[in-house]
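Peer 1: sequence first, then the predicted structure, then my questions.
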Amino acid sequence: MSSQSKYGVGEILALGPVVPVLIIEKVEDALPLAEALVEGGVRVLEVTLRTEAALAAIEIIAAKVPDAVVGAGTVVTPDQVGRVQDAGSQFIVSPGCYPALLDEVLAKGVPFLPGTATPSEVMALQARGLRHVKLFPAEAVGGLKLIKSLASPLPGVTFCPTGGITVKTAPDYLAQPNVACVGGSWLTPADLVAAKDWAGITKLAREASALRG
């Protein structure tokens, strides 16, 4: 079910303060997990391509959870771009970027949030017309200090820091003017998913939705 996104990447990042990074092991968990997050006010869902269930999960969420904006994360090769778009992905997230991947994403016209870790990587993407990037792995490459340091020399770039961020550290990132949102895996802890505690996940989603002060 190939889909054209209704949103630009900037609009997607503005839909909420936290984008959950989802590792879905079982296809049958996709629908209740997505519904639990949306019920808690989290609409933007990044399903990572780290499991065999990922593409089917994206397809189910895209078809059955109309209030969700589902995207594919951990996209690392050009051939994955068309496949996730065919599954219904409305945006793509990558841990890093290189010319062949960027060329394919731009050719397909799908909103893209590429991973960056250095000023040079950000500048290279900015030269290709991208203004919204992921900082990854955020905590490992400098975290809040790096985000603050990049604000002045790269004023036209907005970040979604991801990697090592928690519910306690997220507000510090979200307070920065060059941060649109943060990515986090704490909304869907493995133990709650395994227990199918969807109400518990909705509670975490509500807390995440309230983070932007």
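Peer 2: Perfect, I can see it now.
Peer 1: going by C-alpha atoms from here, please, whenever you check contacts or count neighbours.
Peer 2: OK.
Peer 1: show me what contacts E46?
Peer 2: Going by Cα atoms under 8 Å, 6 or more residues apart in numbering, E46 touches 19-22, 70-73, 93.
Peer 1: closest to D197 among these?
Peer 2: L22 (15.3 Å; Cα to Cα).
Peer 1: the closest one contacts T48, correct?
Peer 2: Yes. L22 lies in contact with T48 (Cα atoms under 8 Å); the separation is 5.9 Å.
Peer 1: can you show me the strands along the protein?
Peer 2: For the chain, the strands defined by DSSP state E occupy 18-22, 44-48, 69-73, 92-93, 112-113, 115-116, 132-135, 158-161, 182-184.
Peer 1: comparison target, given below:
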Amino acid sequence: MAVKLTSLEVMGDAPVIPVIVLTEVAHAVPLARALVEGGIRMLEVTLRTPVALACIEAMAREVPEAVVGAGTVRSAADAQAAAMAGARFAVSPGYTQSVGKACHDLELPLLPGVATGSEIMAAQEDGYTALKFFPALQAGGVAMLKAWQGPFGDVKFCPTGGITGGNAGDFLRLPNVVCVGGSWLTPPEVVARGDWAHITQLARQAAAVHRHG
């Protein structure tokens, strides 16, 4: 039986959680292996394509050293389907009580998406203090996270949305940021041509990004 994780453990495992969009199940397992080889174990597979759940299932079954999660979880049904497929954590673009309760009942660690103070407070009321800041760049970026340090000093964030290898370090230097989420580790054209060595190289670079002390 897989060890149960907390949301903070999911965020703290590596500096970057790759945000993965897959259109072919055949790519799932070699991609997961390439990322793990590069030192990235927490893999967020977004529920944005018809094959996403099948990809989660294949990764969870074939790559046990990976910790596969589901992204773009927008309903209790999404959370249930993700858990059934073998997901060990969930990430949502926003926050609702029904998604929060579903993940709590399923014992599925959730990184709820927030972009405003009110959303942070709603998530906190339901016991969530490790949150995804989304869409990070469009919602205020580094300046917004700095502003939140005062009123929400007990909250930890994973900024996602507009994060790249070039600006990840700016976010990771903030004391309230544990990791970032980004799609730059899995460029669609690299995945399409099956260049797994390149994916491993990107993962290694991401795993080595310096976090605040």
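Peer 2: Structure received. These numbers were taken from a predicted model, which means no experiment stands behind them.
Peer 1: tm score of chain vs chain?
Peer 2: The TM-score (TM-score structural alignment, normalised by the length of structure 1) is 0.96; 211 aligned residues with a Cα RMSD of 1.1 Å.
Peer 1: turn the contacts of E46 of structure 1 into CSV, including distance to A34 of structure 1 and neighbour count.
Peer 2: Formatted as CSV, these follow (distance: Cα to Cα, whole Å; neighbours: other Cα atoms under 10 Å):
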residue, distance to A34 of structure 1, neighbour count
V19, 12, 24
P20, 10, 24
V21, 12, 23
L22, 10, 24
V70, 9, 27
G71, 12, 27
A72, 14, 29
G73, 15, 25
V93, 18, 22
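Peer 1: tabulate the strands of structure 1 (JSON lines), appending distance to G142 of structure 1.
Peer 2: Supplementary listing: those in JSON lines, determined by distance: least, Cα to Cα, whole Å:
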{"stretch": "strand 18-22", "distance to G142 of structure 1": "20"}
{"stretch": "strand 44-48", "distance to G142 of structure 1": "23"}
{"stretch": "strand 69-73", "distance to G142 of structure 1": "22"}
{"stretch": "strand 92-93", "distance to G142 of structure 1": "20"}
{"stretch": "strand 112-113", "distance to G142 of structure 1": "19"}
{"stretch": "strand 115-116", "distance to G142 of structure 1": "12"}
{"stretch": "strand 132-135", "distance to G142 of structure 1": "10"}
{"stretch": "strand 158-161", "distance to G142 of structure 1": "11"}
{"stretch": "strand 182-184", "distance to G142 of structure 1": "15"}
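Peer 1: which parts of structure 1 are helices?
Peer 2: In structure 1, helices defined by DSSP state H lie at 9-13, 30-39, 54-64, 78-87, 99-108, 119-127, 138-141, 143-151, 170-174, 190-194, 198-209, listed in chain order.
Peer 1: which residues of structure 2 does the fifth one align to?
Peer 2: Across structure 2, the stretch matching helix 99-108 of structure 1 (TM-score structural alignment) is residues 97-106.
Peer 1: got the buried residues for the matching stretch?
Peer 2: 99-100, 102-103 (16 or more other Cα atoms under 10 Å).
Peer 1: relative to G127 of structure 2, which of those residues is nearest.
Peer 2: Closest to G127 of structure 2, out of all of the buried residues of stretch 97-106 of structure 2 and judged by Cα to Cα, is G100, at 8.9 Å.
Peer 1: surely that closest one meets L110?
Peer 2: Yes. Between G100 of structure 2 and L110 there is a contact at 7.3 Å, judged by Cα under 8 Å.
Peer 1: quick one: map Q85 of structure 1 onto structure 2.
Peer 2: The equivalent of Q85 of structure 1 in structure 2 is A83 (alignment by TM-score structural alignment).
Peer 1: how many neighbours does that match have?
Peer 2: 22 (other Cα atoms under 10 Å).
Peer 1: how close does it get to C103 of structure 2?
Peer 2: Counting by Cα to Cα, to the nearest Å, the separation of A83 of structure 2 from C103 of structure 2 is 9 Å.
Peer 1: and if you look at A192 of structure 2?
Peer 2: Relative to C103 of structure 2, A192 of structure 2 is positioned 32 Å away (Cα to Cα).
Peer 1: swap in T186 of structure 2?
Peer 2: To C103 of structure 2, T186 of structure 2 is 27 Å away according to Cα to Cα.
Peer 1: ok, how many other residues are close to Q80 of structure 1?
Peer 2: 18.
Peer 1: who are the neighbours in contact with the alignment partner in structure 2 of R128 of structure 1?
Peer 2: Using TM-score structural alignment, the equivalent of R128 of structure 1 in structure 2 is D126. D126 of structure 2 makes contacts with 97, 100, as judged by Cα under 8 Å, 6+ apart.
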